[in-house]
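Enquirer: test case, fold it:
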Amino acid sequence: MTGTSWSSPVYQQTVFIVLSIIFCSGLIVYFFRKQNYYFNVSWASIKSWLVVAPLLFILMGLPNPLPLVVLVTLGIMGAKVYFQIMGMFHRSYFVLICYAGIIALGACAYFDRLDVYNVMPMIVLGASCLVPLILNSYKRMIQYMSLTLLGFIFLGWCFMHLGLILHFENGIYQVIYLIILTEFCDNTNIALGRYIGKKKLFPRLNPHRTIAGLFVSLLLTLFLAGAMRFLLPDGSQKYWLTAGLIASLGGFLGDLIMSVIRRDAGVRIVGPFIIGRGDYLHRMDRLIFVAPIYYYLMLALPDMSL
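Expert: Here you go, the predicted model:
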């Protein structure tokens, strides 16, 4: 794969390290999977990563602009699940406007047009406001327009900041870095929340998250962020510490907000089930806040003295 990320020794090293960790942890958990429910849940999650991780590295290692195309596709898939959860998938005008907006964000990211990128929510809102006129209908239109804009901002504007990050130095590595950190934090948070601490953070929203579990998973994520800082163009402390905190706290916030949406809609899983982790939206919900926060903080960090 000459001319792609696969030709880089750093990329090859990253693939080997990550897949080795997943395989070794999976081997350990496999032998204990029948001991209790929690080992069985952990095994289900690791099984999914034995499939997802190699696929992720293959896709993100493709030549430009294919990694960006992958991100656009994931954004559209996540938006599809969102509209199904909201019971809006039959409202094709609103769904197609959101899809078109996500594709436009991909084009903005490709040409590095941040100015157009940041006005896309207004364009999507304006297009959504035309739908009642086209249909000559007013019933529930305020709800449809609001939900369309919310879905676009979360699964389009927020998530597609990963496409903007691709323009950073070693951008593809930074995107992979963020995905690894957010998923690691999520899995350790779930696992530790079942064993460590009894004080729930938001028991009515997500009964599996404890204060102690969040704190320990944050520390472990910071350790991983430091261990894999070679993926950052600047491995100094302020960069990997910032990335670890964003992945932990921003990811937790994104996961919690999506839990609110799912619980309010009364729908937990929609569409194809991914081994060990619900639907497509479960795979990307932690990145909806991580991506934009990381993007803007990394732009600001060089001018900040820490």
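
Enquirer: can we go C-alpha only for contacts and neighbour counts from here?
Expert: Noted.

Enquirer: burial of the closest residue to residue 29 other than its chain neighbours, as a residue count?
Expert: Nearest residue to residue 29, sequence neighbours excluded (Cα to Cα, 6 or more residues apart in numbering): residue 43, at 6.0 Å. As a burial measure, residue 43 scores 24 neighbours (other Cα atoms under 10 Å).

Enquirer: residue 15 too?
Expert: By the measure other Cα under 10 Å, the count of residues near residue 15 is 17.

Enquirer: how close does it get to residue 23?
Expert: Note on residue 15: its distance to residue 23, by Cα to Cα, to the nearest Å, is 12 Å.

Enquirer: let's see this one next to it:
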Amino acid sequence: MKTRAITGFFFIAVLIAVVLFGPYAFIPFFTLVGVYSVYEFYEMVQSGQTKPLWAIGIFSALLGLCLLSLVLLDMLATENLLWIFAFAFVLYIAALFRKTVSVIHDIAYTLFGLLYVAIPFGLFICLGFVSGTYDPYIPLGFLILLWTNDTGAYLAGKSFGRRKLFERISPNKTWEGFIGGLVLAVAVSLNLARYFDSLVSWQWLTMAIIIGSFGTLGDLVESMLKRNTGVKDSGKLLPGHGGLLDRFDGLLMAAPLVYLFLKFFVF
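Expert: As a prediction, this is how the structure comes out:
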């Protein structure tokens, strides 16, 4: 428990510092986090029957996030992002030379890693630029709401948890925990506008509802994936916490939806 607390404290401190230090710290850091998370995904799903083309997948994630970064920094035209689709053809051609048990599974899991992990991290990076220029308080507010939802869910579940949310997938999650996480995230969101004026109260509140609802579902989806692959944690990078995917599972589903909300209804 002590190791978990120390790791969590320093991890949160690093994330806050990276976001506040500006785009040239924020973008490279979360690009590397996204790419490493793709690597964790491929390691997790690899088995005797399934062997993702991890080198192509990881390089595609790195290239895609780097191209996105250059577009966000106005160093590259948006249409250059289309080059990433060329790697789908590289993947198909490389698969022709494989002699594994199920090549189609290999291709499918390789592409799924990009869809499930790389694209959500790309959209989280986009949150920093959704207003047109880099604004650290939107991604920072997102992370704060994600953390408060997790904290509220843990405390409420530990204290009042009775009714299982998805016992088949995650036996420890309860409806009381889900509601507790959502309530705490909503409470914090109502105060964020006082300190972060990037958004007004109703916009932070909507973000909290999206994160509280779909962040929990993202956690459940990763639990389902781990249960299906027979692993306890996505990795061992963070002592007491597991891997990066274990820490950012809620982001994978919440970040794309928050980005769409802000893009279509706010900016």
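
Enquirer: so which bits of stretch 33-44 of structure 2 are buried?
Expert: 33, 34, 35, 36, 37, 38, 39, 40, 41, 42, 44 (16 or more other Cα atoms under 10 Å).

Enquirer: and stretch 153-169 of structure 2, which stretch of structure 1?
Expert: Residues 189-205 of structure 1 are matched to stretch 153-169 of structure 2 when aligned by TM-score structural alignment.

Enquirer: what's the distance between that stretch and the middle of its chain?
Expert: In terms of Cα atoms, centre = their mean, to the nearest Å, the centre of stretch 189-205 of structure 1 is set 21 Å apart from its chain centre.

Enquirer: where exactly do the helices run in structure 1?
Expert: Per DSSP state H, structure 1 carries helices over the ranges 9-32, 37-60, 66-85, 92-110, 114-117, 120-135, 141-152, 161-165, 171-193, 211-227, 237-245, 251-265, 280-284, 287-300.

Enquirer: show me what residue 90 of structure 2 aligns to in structure 1.
Expert: Match for residue 90 of structure 2 (TM-score structural alignment): residue 127.

Enquirer: from residue 150 of structure 1, how far out is the residue lying closest to that match once chain neighbours are set aside?
Expert: Nearest residue to residue 127 of structure 1 in three dimensions, chain neighbours excluded: residue 97, at 7.0 Å (Cα to Cα, 6+ apart). Between residue 97 of structure 1 and residue 150 of structure 1 the computed distance is 13 Å (Cα to Cα).

Enquirer: neighbour count for these two, which is higher?
Expert: The neighbour count for residue 97 of structure 1 versus residue 150, taken as other Cα under 10 Å, is higher for residue 97 (20 against 17).

Enquirer: what lines up with the more buried one in structure 2?
Expert: Looks like residue 97 of structure 1 aligns to residue 56 there (TM-score structural alignment).

Enquirer: re the thing from before, check contacts around the residue nearest to residue 29 of structure 1.
Expert: Applying Cα atoms under 8 Å, 6 or more residues apart in numbering to residue 43 of structure 1 gives the contacts 26, 29, 30, 33, 276.

Enquirer: any idea how far residue 256 of structure 2 is from residue 218 of structure 2?
Expert: Taking Cα to Cα, one finds residue 218 of structure 2 at 11 Å from residue 256 of structure 2.
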